[in-house]
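Here's a sequence, model it:
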Amino acid sequence: MDFYAHQERARAASRRLTALFVLSLIVVVAAVNGAAALGWMLLGGGTRWPPYFFATNAMVTLLIVFGGAWVEWQRLRGGGAALAERLGARPIDESLPLHRRLRDVAEEVSIGAGAPVPSLHVLDEGSINALAAGERPGLAAVIVTRGALERLQRAELQGVIAHEVGHIVSGDAELNTRLTAALYGLCSLRLAGLGLLGFALKRESGPLARFGAPRVVAFVAGLVLSGVGALGVLAAQVLKAGISRQREFLADALAVQITRDRDGLGCALRRIAGETVAPLRSDYAGLVSHFLLARPAGLRDWFDTHPPLAERIARLYGRRMAPIVSVAATDAPATATQAAQTKHVYGPEAAEAAGGSFAADTIPFVRQALPEATASAPASAAPDGRAGSATAPQPGTGRDGAASIAAAALITQIRSASLGFETAGRWLVALVAGQTSGEPDAALRASLDWLVSPGGASLRVPLLELLLARVRRWSSGRRRELLDRCRRAVEADGHVHSAEWIYYTLARHRLSPNASIGARQRRAPSTRQAQSRALAALFAMAAAVGEASARATRDALADAAAMLEIPPPASTPDEVGTTELALALDTLLGLAPLDKPLLLKVLFTLARTPGDPNYDAFVRAVAAAIDCPVPRGAGQQIGARRGEPVAAG
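Now for the predicted structure:
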C-alpha cells in the first residue's frame, strides 16, 4: 500500500465530509428558520419578529443536531461492540460450530494482517453481509450475518473477514464510526419531531389530559420538526454519498493481500450478486448502511456508497464473472448442497474437504512456517479456470519435524474449549519469557523449547498471538494475573533482555484493558520535543535489535522525523532502559492515526536481515503499543521463512 497516497486520500475524504456536514447544517438551519417564519406569519397576526428570533431558532437547531451527534458519539466510544449492540447483534456463542469457525477465521486473518483480533458478533439476518466498526483497532468489532455463516464456505468467509479487517487496517472503520455519530445528529430533528407528535397524539386519562394547549403546541412543533427533519435525513444520505467508493476497492485488495487468495472474497461477492441483498431489519440499519460489505437493495445512483458488485468482481478477476446462485438460508448449514456447489466452483478436492469437515481447522501462515516442508503436489485446475489448492506441505522428519508436529498439537489445544487458566499461564510464560521448565508434559515442553529456539522463531509470534486472542476474552482480573506471571518471569534474573521485552510488550498491550489508553496518553508528554526524544529512544532500540549501522540508524531517524514533522533528534542514546522505552511508546501513541503506519514503515528498514523473525516481532510489539496495525507489504509476512519473498503491497 502507498501510505503517502492513502494518507492524502484519507485527509481529502475527511475534508470532503466536513464540508458536506457544514453545508448540510446550513441548509437545515435555513429550512428551520424558513418554516418558523412561515408559521409566525400565519399565526402571529402580522406582528414583528421577536428579538433574536432567527438566532434562537438557529441555536436550538444546532443544539439538537450537535447534541444528538455528541450523545451518539459517547455511546459508540465503547468500541465496535457498542455499535453491534445498537444494531441488535449478539456476541458469538463458542458452543456453536459455525461461531467457532468464525472465531478461528477471524484469529487467522487478524494475526496475518498484524492487527488485534476484533470482537465478533452475529446479526440474525438471512442475507450474506458483514461490517466492521470501532474508534480504533483495539476497540474494533466485526459483525457477520447469520446467512454469511450458514452459506459461505470457509475460504469465502475468510475473504469476507479479511475485507472487514482491511477496513480496520486502513482506518475506514474509525471514519465510519465518526460518520455514524454525525448522521445521527442530522436525523435528531426528525426524531425529536416524532417524539413530540407521539406525545401530542397519546391518549391519557390523567391530569395531562386536561391541558389541551400544550398538546396543540407539541403537535404543531412536532409536525414542523418532522417535516424539516426529513430534510436532515436527506442531508444524511448526501453525507453518506460523499464517502469515496474507492475505499471498497482498497479493502478488497487488502483482503486478497492478507489471504493471498482472490477466489475466497471473489466467490463470496459472486454469491451476494446472485441474490437480492435485503435491508437489515434493525431501526439503526439506515445509519450504518455505508459500513456493509454489500449495499442493501434501496438507494441507487449518486446516493450509493458502494461500487457495483459486478465492477468489484471484475477488478478481482480481471474479467466479468457470473453470479453464483446460493442455497436459501436455513437454521442449519446445508452441507451436502454446499459441497455440490463447491465442486462446481472450486473443484472436486475442495468439495471433498467441504463435505468432510464444515469447520476444517487450517492455519495458512502456520503451514508456511513449518520447517523442512516437503514439496507440494501440482495444483489442479477447477472447471471454471480457478487453480485448485495444492497439497498442504507436511513437516519433515528429524527433531525439527517432530517439534513442528508437536507445535500443531499445541495449536489444537490452544483452540480447544478446555484451555484452562493454569495451562494458559504456563504457555504464556514460555512464549514470552522463554521459560519452558514449568510444562509437565514432555512432548509439549519439547514443542515449546523448539518454538523459543531460532528454529521455531517464525512461529513464536503467531502462536503467541493465537494464545493472546483466546485469553483476551477472559476477565480483566485473570488477564492482569497472567501478565503479572509473565513480568515476574521476565524479571527473575534481574535483567530484561531485548527478546523478553519484545514479547512481554506485545502481550501487555494485547491484554491490557482498553481504558489504559487514556491513562497512558495523560501520563506521557505530548510536545514536539518530547516526541523527538521518544523517536530517538525507539530508534536506538530498533538499531540494537535489527543490528543496524550507525549511519543507517541516523538516516532512518531523519526520514521518520521529516515525515512526522517532528524536530529531528541530534542523536540516539547509547542505551535505553525499559522504563524510558515504555514512556517513549506512550508518547508516540499520541501521533495521528495516519502517521503511525509511516513510522512503522521506516522502522522496518532498519533490519539488517530483511524478514528476521525477531525484528518483525519487535515491530509488531511497537505496533501494538502505539495501537496501529502492522502495515501490509512492510517487512516479512508473519509465518514466512526467512528469505521467502513478501507479497507485493
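
CA atoms for contacts and neighbours, from now on please.
Will do.

what helix or strand does the nearest residue to Leu179 once chain neighbours are set aside sit in?
Nearest in space to Leu179, with sequence neighbours left out and distances taken as Cα to Cα, 6 or more residues apart in numbering, is Lys240 at 7.9 Å. For Lys240, the element it lies in under DSSP states H and E is helix 212-241.

structure for this one too, so we can compare:
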Amino acid sequence: MDFFSSQDAAKRNTARLIAFFVLAVISMVVLTNLLVMLALGFLNPQTLAGQQINWPVFFAVGCGVLAIVTLGSSYKVMQLSGGGDKIADQLGGELIAPDNGDVKKQRLLNIVEEMAIASGVPVPPVYLIPGNAINAFAAGHTYSDAVIGVSRGALEKLTRDELQGVIGHEFSHILNGDMRLNIRLMGVLHGILVIGLIGYYLLRFTPRSRNSKGSGGFVLLGLGLVVIGYGGTFFGNLIKAAVNRQREYLADSAAVQFTRNPDGIGGALIRIGSIKEGSVLNTPGIAEISHSLFSQGFTSSFTAFFATHPPLGKRIKRILPSWDGQFKPLVSPDDSTAHKPAPASKERLDKSRIGMMAAGAAVMSSTKVVGQIGNPTANHVSHARKLIEAIPEDLKKSIHSSYGAQAVIYALLLDQNVAERKNQLQYLSTAVDPATYDEVMKQTPQTAALGAAYRLPLVDLALPTLRQLSVNQYKKFKTNLLALIAADNKLHVFEWTLQKIVLHHLAGVFENNSGTTEKEPNIKRAKEAGTILLSMFINNLQQKGIDKEALRKEVLQEIQWIDGERLTGEKFSLGDLDAALNDLIGLKPRYKEMLLSACATVVLADKHVSTLETELLRAVSSGLNCPMPILLS
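Now for the predicted structure:
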C-alpha cells in the first residue's frame, strides 16, 4: 500500500466531508428558516406562494443555525482534543500498565511494542475496554497521540497470531491518517445532531394545555427541528458508513502484509462469528465511535444501512479465499500453544549484523526507501522483536517508570567528552530528584553498550510513559532536555534528531501542537524551506568520495521546485532546519514524498548508510508526519 496515496485519499475524503457538511448546513438553514417563519407567524401557509420573505428574520435565523451547528461541532472536537486517551476514557477503558504480572496483557503490550518500533512510530498506550465481545480500535489525531484499545473479549479469546492480526489492522488506521477523519466525522455529526436535540427539548418543555397561548407554534417548531436534526444525522450516518467500509478492506489487506499471516486476522474474524457476543460492545457511546472499531460494534433496526464495516463473511473471503463459510475457529483458544509468547529469535542482533543490514539498505534506491514509509512488513516486525529482545530486562523495566523513561533520554544525551559530560551531570544532580539521577547513572553504561542502533528504539519505548507525565513534569523534563543539549553551546546532529522526535510527539499531547492544524505553506516559503532541508543533507552528511555538484544535479532531477543555486552555496543551521520542517508539515503528501525521496538520494549517494544518517532521515520524516520504519533491504 502506498502511504502517500493513502494520505491523499484521506485528504479527499476530508474535502468530501466538508462539502457534505456545507450542503447539510445550507439545507438546515433554509428549512429551519421556513419552519421558524411558519411557527412564529411570519409566513402564512395559505398564501405562501405570493408572500415576500422577511430577509432580516431569514438572516438572523440563518446566523443562529450556523452558530449552533458550528458550536456543536467545535464542542465535540474540543472534547476529543486530548487525543485517543479521551475516546478510551469515554468507553471506560483501563490503561494497561507494563510489567503488570498478567501474561495475556503483557503479550498484548509486546505485540504493540514490536509493531510500533517496526513502523517507526512511538509506542501507543494500550487500553483494556470492558466487554466479552471481540473488538478493538485505534484513536487519536495523529500517530503522536494515538492509543490502541482492545476489548477484554479479544484479550481473552484470541491467540497471539489472531491478536497480532487485529493490532496490525489498527496500525494501518494509525499510519494512513484514518483516525483524524474519524474524529472529524464525530464532530460534524454532533453539530447536526444539536439541532435535533434543541427540537427535542422544545417538545419536552413546551406546555401543551389548551390554555397555553402560542404553544402550538413552539410544538410545531420543536417537531420540525427534531425532523431536520435527526434526519440530517440519519443521512450523515449513511455517508459515514459508506466512507468507512472501503477503509476496512484496505486495513485488512495491510494487516496481512504487516504480519505475512492471513490466518491471523482471518482467524480473528472467524472467531468473532463463532461466539455469541460477536463484536457488539454494550458500552454507552459505542455507536458514536463505531467507525473506529475493528468490527461492527453495535446493532440497531437499521444495521444494514448504518453498518460501518463490511459483512464478516465478505471480509474473511477476501483474506482467506478457500474459507468454507463455517465460523469454526482455525485454532482452539484452549490450545496449549495459543497464548504462548512469540518464539524467541534464534539469534540476537549484534553490532556486526546491524552493520550488514545498514549495508543492505545502502544498495536500495531512494524510491524503495520512501516506499517503506507507512508501509512496514513482517520483516520489520521480526527485526523489531530482535531489537527489543536484545535490550536488558532491567533497562526495559526501568523505561516503563516515569523516572526511568526520563532517565533514558537524559542518558542518551550525555556527551562523549569527559569535561562536557561532567557539566551535564552536575546540572542533572541539582535539576532532577535523586531517584532519576541514580537511574541516569545506572542506564548510561547500558545504553552505551547497546550501541547507536538502539537509540531510537529506546526513545520509542520511553514515549508512552513520558505521555503519562503531568503538565508540570513535562515542562520540567523539556527544560532539562534542552539544557543538556545546550551544555556545550553546540547543537549536534544526534541531539537535534532526538529532541525533534521526542518534543514533536510530546507536543501533540501537552501543547496541543501535533500538526492537527497543518497549514499548507505558500509557494515561496515551501521553496525556501525545501531548499534548507536538502542543503542540510548535502552539506552536513559525510559522503565519502562524492562530488557535491554532481549530487546537487541528481537531486534537482528529482525535485525541480527548490532553489538549486542555494543547495551547495549557502550554509544553514539545525535551527533553520527546525523552522523549515515546521513550515513543510502542511505540504501536500506528494510533495512530501518528493522531498523525502531527494533526502534518501543524498543519504544513499556513497553506498554507505550510517546510523546517524538513518536517525536524521527518521527525524525529518517524523517531523513531516510521515512514519519511517527501520530501513531494511
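
Post the TM-score for the overlay when you can.
Once the chains are laid over each other, their TM-score by TM-score structural alignment, normalised by the length of structure 2 reads 0.75; 574 aligned residues with a Cα RMSD of 4.5 Å.

How far away from the center of its chain is the helix holding Lys240 of structure 1?
In terms of Cα atoms, centre = their mean, to the nearest Å, the gap separating the centre of helix 212-241 of structure 1 from the centre of its chain is 35 Å.

mean per-residue distance, whichever helix or strand comes after it to structure 2?
Per DSSP H and E, the first helix or strand lying C-terminal to helix 212-241 of structure 1 is helix 246-259. Its aligned residues in structure 2 lie a mean 2.8 Å from helix 246-259 of structure 1 after superposition (mean Cα distance after the TM-score superposition for structure 1).

where exactly do the strands run in structure 2?
Along structure 2, the segments classed as strands by DSSP state E run 94-95, 126-129, 136-139, 147-151.

Let me have the ones you listed in a markdown table, adding mean neighbour count and distance to Arg210 of structure 2 as columns.
A markdown table is the format used below for the strands of structure 2 (neighbours: other Cα atoms under 10 Å; distance: least, Cα to Cα, whole Å):
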| stretch | mean neighbour count | distance to Arg210 of structure 2 |
| --- | --- | --- |
| strand 94-95 | 16 | 53 |
| strand 126-129 | 25 | 51 |
| strand 136-139 | 28 | 51 |
| strand 147-151 | 26 | 53 |
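
mean deviation (superposed) between the helix holding Lys240 of structure 1 and structure 2, please.
Mean for helix 212-241 of structure 1 is 2.9 Å (mean Cα distance after the TM-score superposition for structure 1).

Could you give me the buried positions within that helix?
215, 218-233, 235-241 (16 or more other Cα atoms under 10 Å).

Now do the contacts for Ala607 of structure 1.
543, 545-548, 615 (Cα atoms under 8 Å, 6 or more residues apart in numbering).

Now check it against structure 2: what is it aligned to?
Aligned counterpart of Ala607 of structure 1 in structure 2: Val603 (TM-score structural alignment).

where's that match relative to Leu631 of structure 2, distance?
Relative to Leu631 of structure 2, Val603 of structure 2 is positioned 12 Å away (Cα to Cα, to the nearest Å).

what's next to stretch 428-443 of structure 2, contact-wise?
Contacts of stretch 428-443 of structure 2 (Cα under 8 Å, 6+ apart): 395, 403-404, 406-408, 410-411, 480.

Of these - the most surrounded one?
Greatest neighbour count in these, by other Cα atoms under 10 Å, goes to Gln406: 29 neighbours.

My read is that that residue contacts Phe477, right?
Yes - using Cα atoms under 8 Å, Gln406 of structure 2 is in contact with Phe477, at 7.1 Å.

Number of residues surrounding the closest residue in space to Phe4 of structure 2 that isn't next to it in sequence?
Once flanking residues are discounted, Phe4 of structure 2 sits nearest to Pro589: 5.4 Å by Cα to Cα, 6+ apart. The local packing of Pro589 of structure 2 (other Cα under 10 Å) involves 21 other residues.

wait, what's in contact with Pro589 of structure 2?
Here Pro589 of structure 2 is in contact with 4-5, 7-8 (Cα under 8 Å, 6+ apart).

Buried by neighbour count, from the residues you listed: which ones?
Looks like those have 4, 7-8 buried, using 16+ other Cα under 10 Å.

what's the distance between the residue lying farthest from the centre of structure 2 and Gly530 of structure 2?
Ranked by distance from the centre of structure 2 (Cα atoms, centre = their mean), the top residue is Asn211, with 57.8 Å. In this view, Asn211 of structure 2 and Gly530 of structure 2 are 73 Å apart by Cα to Cα.
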